[in-house]
Structures are given as structure tokens and as C-alpha cells.
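**Student:** The amino acid sequence is not available; the structure is as follows:
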């Protein structure tokens, strides 16, 4: 007898764990970047301008100019051996490292919000393997409607058409989780130990968001501030020694301040010539960390009078990063899998 649509094949009773990150183009060329940016910037969670106004601007101006520039930036950091962007490669490695960590009944997979592998594709793959319970884990420490909210929108939209809906959980933001702060501290200390200089300042750079999102109630700014405060407390540093900045600005609207690039230039001009930058809002290195900070921000800082600059790595699939993920995910899977 034919199996009803949406009915997972036997054996059922498994648990699916889906790690989700932002995504990237499939190749570091303009056509691939154009497809990626079209999907990304068409998301109403990302650009909150009315569609009837924004789409002509996107199609006629943004997508005719930006892909070539962005493709060149991706080409600088592309992993040629794996033929993947660092973000996709690291997220895949995180997923592979977690396979088997929660017992044989838990199948770990990964997806990208934009580009491939798509959320719908990987949810279907988990269902096909008998997962009638699925935990979706957006790998954004701080919540924003434009990141975590968009991931959940896509998950719910995909599952909306299912005849047989799986039981669903989502991992909460972990900006202030003790395991996250401990992992950031360990990663920071390891990164600093490898430098051949002692930084005058350690800048914590978070991805920017339009100021309007804060005014409308998005908790992102507050959660970034809390992550920064807890990390300062754990390392015994003051706000002056470990300030905060916001990067990756887009468009003409005012964004969360202070902006990372002018702040770095101001540091250099004020006599703080040795600076390290940590990016605690990114779970994996990507074009924003490896090109925007490690290349562009470095050049701007040195041009402003700085002498030493380091972009410290994200948690990625490091030992402390994977230990943190296991703690967070085990909490989200509680009751679905055994305690051991």
C-alpha cells in the first residue's frame, strides 16, 4: 500500500537535531553571490522595507552592483580544498563532530537559512530517517528577528504543509549561558597566548542591526551587551579595556553604535596601537570575520596609526566550542534522550 504523503518511513521514533547557520553562496563568483543575496535580502525579516518599494531597488541597483564586490571578498577567504565557504565548512564539521554524541537514536544534520543545504531539504532528510521529534538549533548566540526569528519562520513555513507534523523544539539563544561565556573566555585566552604582542585593547565586535530594530523591541542589542559584560567579568577586564562595537553596516539608515571601523581608527589615534578583535556574536568564522575584520578592519587600523592587529578566531569546531554545543544541545534534548 502506498505510504501517505508526509508520513516518515520506518523506523520511526528517532530524534533529529538540525544545526542552522546563516549560509553563503555556493561559489565565489558573481552569479552565485547574486542568487544568494537575492534570497537573503528578499527576506522581510532582514530588510523591513515594504516589498513593493524594496524589490525594485534590490533588483535594479543592489543586485547589479554588490555581487561582484562580494564575490571578490568571498574569493579571498574561500576554502579551495573543500570548495566551500568557511562558514559552511565549519558548520558541517560541527555537525559531524556531534554525530553520535547523544546516542544512536539522535541523528545530527546541518542546514543554512540561505543557500544550501536548505532547511526544507534537511528537515525532509531527517523525516525520511524516521525522526518524529526534531530539535532545531539556530547557531546565533544572541537573538534577533533577522537571524533566529528568520530561521524559525522558515522551519514553520516548511512544516506547515506536512500532513504529519513532527514534535518540534528549538534551542534558545545562549548569549548569557555559562557554557558560552566559559568557552569564549577559553578561546580568548588561547588566542591571546598565540600573539606576539600584548593588546592595549580587546574589541568585542558584533554584527550590526538597524537601530530601528532595537526601538521596535528586538532584544539583540541588549543580549550583545550582556554577553560583553559577562565576558569582561569572567576575564577581569573593564569596559574601557574591552569595549564593544558593531560591524557589517548596510544601507543609509542609522545602525547600532558604536560602529566597529571608526572605533578602531579612534583607538589608533588615541594611542592604543595594539588591538585584538574578538567576535562573540558569530559561532563560526565567515566573510564578516575573515575578510571584513581580519583584512579590511586591519588595513584601516594600521592606516590610522596602529602597529599590531589580530582578529581572533570564533569558537568554530574547537574543543571548547564543541563542549559548549554539547552542553547546550543536551539541555534542549532533555527528556527526548537519556541523561548520559
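**Tutor:** Perfect, thanks for sending it. All figures in this text were calculated on a predicted structure; none of them were measured in a lab.
**Student:** make it CA atoms for all contacts and neighbour counts henceforth
**Tutor:** Will do.
**Student:** And the strands in the stretch 51-200 of the chain, which stretches?
**Tutor:** Along the stretch 51-200 of the chain, the stretches classed as strands by DSSP state E, counting those that start in this stretch are 106-114, 131-138, 167-170.
**Student:** list the buried ones in stretch 140-156?
**Tutor:** Residues 140-148, 150-152, 155 are the ones in stretch 140-156 that count as buried (16 or more other CA atoms under 10 Å).
**Student:** And the strands of the stretch 51-200 of the chain: which comes nearest residue 291?
**Tutor:** Set against residue 291 and scored by CA to CA, the strands of the stretch 51-200 of the chain come closest in strand 106-114, at 19.6 Å.
**Student:** hmm, who's touching the closest one?
**Tutor:** Applying CA atoms under 8 Å, 6 or more residues apart in numbering, the contact partners of strand 106-114 are 14-24, 36, 39-40, 88, 91-92, 95-96, 98-100, 117-119, 122, 126, 131, 150-151, 154, 337.
**Student:** how much does that strand deviate in direction from strand 131-138?
**Tutor:** 50 degrees (axes from the mean of the first three to the mean of the last three CA atoms, to 10 degrees).
**Student:** try this one side by side with the last:
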């Protein structure tokens, strides 16, 4: 018999926590406002002094932006919730059976919103995960994405008496498995289009120019991904950066500006987003809907959005390969 007061301790397990950016709980202004408040209050996302930024955030931004963003979310919302939430959940569900034979527990979390990183780490620890791989699904590293996801996990660990051992998935912007999976997916989707695309646009999420000046490697990672992907496809890629916000100078060239130019010159465009592991409002609404509108309004005709890897077989093989690579030694120990 076990002594009273000593609960059963689960058998030691290894855990993998897939992490993505986050999403509002509903495509409604109130839910979007809660999400934006958390997201835009992150010091890694907006690197302005809080005394300067918070009045702007709580005034103009959170007064005007939630309704506009809610409209964008409504354009792409699904029965399972936002595309990002649904796809990230599907990725975790698809990865779990691939690793189940090695005793690995797979879960997912969002940096902002639900399910929260702290909650899922606590649940995994309660389930016996004494070793956890944090896997932020950002191919290109940035302080505003990968680092802040890890920050949230470490903050949760700081409150735990019995911490699990932790590893973090490094950026995989130049990993052959990632480049090959992207190239295979893009090649197949472009070949299936009803027109022959003469211009391939790789649109990455934008960042303020200041982040590059301060030493963030994101811009360099994006450029390397585009170079390697272009070599794999045997095509020259047009690289752009989307989602500008505010009046500061952002990485260029801007996706909307380039799409306008391509529309005016009669190019046939296929656009994709190699920096996103899952389709979301930035790809399905900003690129596939508003991007097309910018292109057509400028006089363009042939335009197609090429989807992300999502939970496709090729995408999941890539994630499985990267995860197993980072679990080296742990699987034997478990």
C-alpha cells in the first residue's frame, strides 16, 4: 500500500507541445478586442515603452481595429473555429499517432488566447510528461514569434515546483525537410491551376525595419528560405512582406504594392506564404481575398493563392521528422 497523502505518480513520458500564434475565440469585435489587447501588449511584439504605447493601444487601436479584424475573421471562420485553431489542432491530432508507438504525448497551444501555453504544460506534466519539447511552428525565427512563445512557457515553468525538462524546437527555415515539403506542395498546386503562372510570389509576414536593425534574424531567414525554395522549384521567386501596421517603416517590398504592380503589367500570379505553418486570417483573408482584390483592381486577371502545408501528409512528415530529430536521446530515455 502507498502511504496516505502520496498520490500515484504517472509513468514518465515525453511530451511535444505544438505552439502557434493564437486567435480570438469568436469572429466578433469583443472577442477580437480581448485577443488584440493580449497580443499587442506583448513587449516583444510592440517594442515601444508601455507609457507611450498603452494609451495608443487602449485608445485608437482597440477602439477601431477590433471591428475591422472581426470582419476579416468572419470571411474565413469555420465550423471548427478560426482556421489557425482548427488546423493547429489537426496537426497535433495527426502527429500523435505518428509518435504514439514511442510513448510520446502530443498537445497544442496558442501564445495568445486558448488553449494557453501554461495550461497545456500543466496538463502534460500532470499526465506524466517529465520531458517536454516546445515546438513553436515558426520556420523563421523572430523575437516576436519564436522567442515570445518560449517566454510564455518559461514563465509558466517559473511557477512550477516540479518542472519538466525542456527542449525548444529551433528555427527550421533552411531545413531540407521543410524546403522539400514546401517545394512539393507548391509544385503540385501550381501545376493544377487553370492557368500557367509566370510569377511566383513568396509573401512573408512583415516586421518593422527596426527589428532587423536591432539584430533580429527574421529577414535573413526569410530571404534564405526564398532562395532555397526557388532553387528547389527551379524558379525565381518574388519576395514580399505583408501585414504592415502603424506608421513605422516595415520590411519591404510590401505585398499589396507588388500585387498592384503585377496586376498592372498583366502577370499571371501564384502567391504563397512560406512563413506560415498553417493557413490563417493573414493568408486566407489578407492574401487570398484582399490580395486578389488588389491584383484585379490594378487590371490583373489570373491570380491564385497556394495553401500552406497545414496538416497534409507532406506537412506532417516534415513536422514529424523535425520533432523526432529534436527528441534524440529522450525517446531512448523514456
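**Tutor:** Cool, got the structure. Treat the numbers as computed from the prediction; the structure is a model and nothing was measured.
**Student:** TM between them?
**Tutor:** With the length set by TM-score structural alignment, normalised by the length of structure 2, the two chains reach a TM-score of 0.96; 329 aligned residues with a CA RMSD of 1.3 Å.
**Student:** The contacts of strand 106-114 of structure 1, buried ones only, as a PyMOL selection?
**Tutor:** Buried residues among the contacts of strand 106-114 of structure 1 (16+ other CA under 10 Å), as a PyMOL selection:
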select buried, resi 14+15+16+17+18+19+20+21+22+23+24+36+40+88+91+92+95+98+99+117+118+119+122+126+131+150+151+337
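**Student:** Residue 249 of structure 1 and residue 92 of structure 1: what is the separation?
**Tutor:** Distance from residue 249 of structure 1 to residue 92 of structure 1, counting by CA to CA, to the nearest Å: 27 Å.
**Student:** With residue 52 of structure 1 instead?
**Tutor:** Using CA to CA, residue 52 of structure 1 is found at 37 Å from residue 92 of structure 1.
**Student:** coming back round to it: export the buried residues of stretch 140-156 of structure 1 to TSV and tack on distance to residue 330 of structure 1?
**Tutor:** Below are the buried residues of stretch 140-156 of structure 1 laid out as TSV (distance: CA to CA, whole Å):
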residue	distance to residue 330 of structure 1
140	17
141	16
142	19
143	20
144	23
145	24
146	26
147	22
148	19
150	23
151	20
152	20
155	21
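**Student:** closest to residue 170 of structure 1 among these?
**Tutor:** residue 152 (8.1 Å).
**Student:** one step back: now render the strands of the stretch 51-200 of structure 1 as CSV, adding distance to residue 214 of structure 1.
**Tutor:** Formatted as CSV, these follow (distance: least, CA to CA, whole Å):
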stretch, distance to residue 214 of structure 1
strand 106-114, 23
strand 131-138, 20
strand 167-170, 23
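**Student:** Excluding sequence neighbours, find me the nearest residue to residue 85 of structure 2.
**Tutor:** Closest residue to residue 85 of structure 2 apart from its sequence neighbours, by CA to CA, 6 or more residues apart in numbering: residue 23 at 6.8 Å.
**Student:** Residue 211 of structure 1 too?
**Tutor:** Excluding its sequence neighbours, the residue lying closest to residue 211 of structure 1 (CA to CA, 6+ apart) is residue 255, at 4.5 Å.
**Student:** residue in structure 2 matching that neighbour?
**Tutor:** The alignment partner of residue 255 of structure 1 in structure 2, by TM-score structural alignment, is residue 250.
**Student:** Now the aligned residue in structure 1 for residue 181 of structure 2: closest residue in space, sequence neighbours ignored.
**Tutor:** Alignment note (TM-score structural alignment): residue 181 of structure 2 maps to residue 183 of structure 1. Nearest non-adjacent residue to residue 183 of structure 1, counting by CA to CA, 6+ apart: residue 320, 5.2 Å away.
**Student:** what do you get for residue 149 of structure 2?
**Tutor:** Excluding the flanking residues, the one nearest residue 149 of structure 2 by CA to CA, 6+ apart is residue 111, at 5.6 Å.
**Student:** Check residue 292 of structure 2 too.
**Tutor:** Nearest in space to residue 292 of structure 2, with sequence neighbours left out and distances taken as CA to CA, 6+ apart, is residue 303 at 6.5 Å.
**Student:** Now check that neighbour against structure 1: what is it aligned to?
**Tutor:** For residue 303 of structure 2, the aligned position in structure 1 is residue 309, judged by TM-score structural alignment.
**Student:** Look up which helix or strand its match falls in, please.
**Tutor:** Element membership of residue 309 of structure 1 [criterion: DSSP states H and E] is strand 308-311.
**Student:** quick one: the helices in structure 2?
**Tutor:** Secondary structure of structure 2 (DSSP state H): helices located at 29-40, 50-56, 62-76, 83-100, 117-126, 148-157, 176-191, 209-213, 218-233, 255-264, 281-284, 292-297, 313-326, 330-333.
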